[in-house]
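Student: task: produce atomic coordinates for the following.
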Amino acid sequence: MASTLAERRVLVTGGSSGIGASVADAVVKAGGRVALLARRTDRLAELTSRLAPNATAVTCDITDEAAVRDAADVAVEWLGGLDALVNSAGLFTAGRVADLDPAAWRSMFEVNVLGLLNVTRACIPHLGDRPGASVVNISSLSGRRVPRPTSGVYAATKFAVHALSEGLRQELSPNGIRVTTVAPGMVDTDIAAEWPDDPDSTAFRERLRADGLPAEAVADAVVHVLGVGPEVNVVEYAVMSTKQQ
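Tutor: I've put the predicted structure just below:
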């Protein structure tokens, strides 16, 4: 795997933790270079220091369209071009529609859907006509089914990611840009770390630890997708833990 992505230049959102950080690790191990976009400057600094000299970070709120354009330009300039975008940033707040604060609805759609659109639009001009150019959108198996009533709004954002990915694939394929949806099941990350300490949240965090995929497994899927020949578009890559029911 060490040379799978040799010289490939990859921009990763949500790179300060979880799947995004694991993708950054995997891309560098596979021979590529990464630029990371996320909001947490301290976590970004820690990761880029460890991956130096093959990584840089740009602090950015992906829900801010103007800031995203500027951040993408800075990242691509450092990389010296762009071969792939991995949209990994995501937000999940559980709750029934009747109970969840509408501000949480908006935050999930702003990050999971509008943020993805902002970054993708900013990167499209940099990806044009590069052999094997790729956009990889990290979605979820919740983008195909709603696993529980407290996941309805989150699942709606991931259904949207699946639809947007298919639309982007049709839009960008004439330019040779591949678009892939990577849809994992439960992943052992800190996505629920800031949830309240109530019995439901505690049970969910425990289930993530017990049954979730390691984030590294999702990163391996991303590296595989990026490493296939430029004549191949992996349209969707769904993966889940053998422990998950």
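
Student: from here on, contacts and neighbour counts on C-alpha atoms
Tutor: Fine.

Student: mind listing the helices for the chain?
Tutor: Along the chain, counting by DSSP state H, helices occupy 18-29, 41-51, 65-79, 102-109, 116-127, 152-172, 199-211, 215-227.

Student: one more, please, to line up against the first structure:
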Amino acid sequence: MGVFDLTGRKALVTGGAQGLGEGMARALATAGAHVVVADVQDDLAKEVATSLGEGHGSVHLDVTDDAGWESAVADAAGQLGGLDVLVNNAGVEITSLVVDLDPDEVRRMLEVNLLGTALGLKHAFRAMRPGGIAGQGGAVVNVASVAATIAFPGIAVYSATKSGVDRLTRVAAMESGKLGYGVRVNCIYPGLVPTAMGMGLAQDVTRIGLFPSVEEAVGAVVGLTPAGRLGEVADMADAVVFLASDAARFVTGAGLPVDGGMGM
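Tutor: Prediction:
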């Protein structure tokens, strides 16, 4: 078995019905893992799981719901015969200038991006640690953002939540090690990818007057990126496969920039 071969691994991907999450689910499956796609969009999640072929499945999951997490992890482990990889990908971004912040929108980002990731860690640990329903250890990959490492206008709260994901990752990795859970915990910092969410951000920063056009907003991001281009879904998905694989067997508590150098 090669170090990037995930044959026999059982993975749960949140927000897996579209965008980066779908790409991550597909990459894990291509590497040999059996994947359960978790999302609030049940029909889309089922479509993705079906397209992956036999041995994959889907579950309904609102990542802000503690009981929902318990049920989804148990369901996924039952479908797969275990669980040893969790990708905490589900997230939302609501663009706003600081002077125009809406408390409800702030709470929404805090709940999905930060609480959702924290609950994922909680239930992954409970399932994967010795004595859990899976009990063989494993790997958690949290999806932060380059927004956690740069100051880009219009995304103050989103940036704060993704910085929080970084801190959760590092403390959770330490707890797992100290308590003998056998679960590695890492995160990635994706750069801007032209998914629906990524292009929505470009449109929003234009709408609120930060850039004169969507093209100039995208150009500004590319201009900040030494690699000279936007990210691709495959760039982010391959990084997740790496962190889930034996190639990263001595990597935990780390944040991996996958941003073309934007955040350095």
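
Student: can you tell me which of the helices of the first structure is most buried?
Tutor: helix 18-29 (a mean of 25; mean count of other CA atoms under 10 Å).

Student: and Val48 of the second structure, what does it touch?
Tutor: Applying CA atoms under 8 Å, 6 or more residues apart in numbering, we find Val48 of the second structure in contact with 16-17, 22, 37.

Student: before we move on, the earlier item: okay, the helices of the first structure in a markdown table with distance to Thr242 of the first structure next?
Tutor: Shown next, in a markdown table, are the helices of the first structure (distance: least, CA to CA, whole Å):
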| stretch | distance to Thr242 of the first structure |
| --- | --- |
| helix 18-29 | 18 |
| helix 41-51 | 29 |
| helix 65-79 | 37 |
| helix 102-109 | 28 |
| helix 116-127 | 29 |
| helix 152-172 | 21 |
| helix 199-211 | 8 |
| helix 215-227 | 12 |
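
Student: which one of these lies nearest to Gly143 of the first structure?
Tutor: Gly143 of the first structure sits nearest to helix 152-172 of all those, at 4.0 Å, using CA to CA.

Student: so that closest one matches what in the second structure?
Tutor: The alignment of helix 152-172 of the first structure onto the second structure (TM-score structural alignment) spans residues 156-176.

Student: quick one: the matching stretch to the first structure mean distance?
Tutor: On superposition with the first structure, the mean distance recorded for stretch 156-176 of the second structure (mean CA distance after the TM-score superposition for the first structure) is 0.5 Å.

Student: returning to that earlier point: JSON lines for the contacts of Val48 of the second structure, including distance to Leu256 of the second structure?
Tutor: As requested, those are arranged in JSON lines below (distance: CA to CA, whole Å):
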{"residue": "Gly16", "distance to Leu256 of the second structure": "20"}
{"residue": "Ala17", "distance to Leu256 of the second structure": "23"}
{"residue": "Glu22", "distance to Leu256 of the second structure": "20"}
{"residue": "Val37", "distance to Leu256 of the second structure": "23"}
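
Student: residues contacting the closest residue to Ala77 of the second structure other than its chain neighbours?
Tutor: Nearest residue to Ala77 of the second structure in three dimensions, chain neighbours excluded: Leu83, at 5.3 Å (CA to CA, 6 or more residues apart in numbering). Contact partners of Leu83 of the second structure, counting by CA under 8 Å, 6+ apart, are 9-12, 76-77, 127-128, 134, 138.

Student: still touching in the first structure? Go through the contacts of Val48 of the second structure.
Tutor: Using both residues aligned by TM-score structural alignment, their matches' CA atoms under 8 Å, the first structure keeps these contacts from the contacts of Val48 of the second structure: 17, 22.
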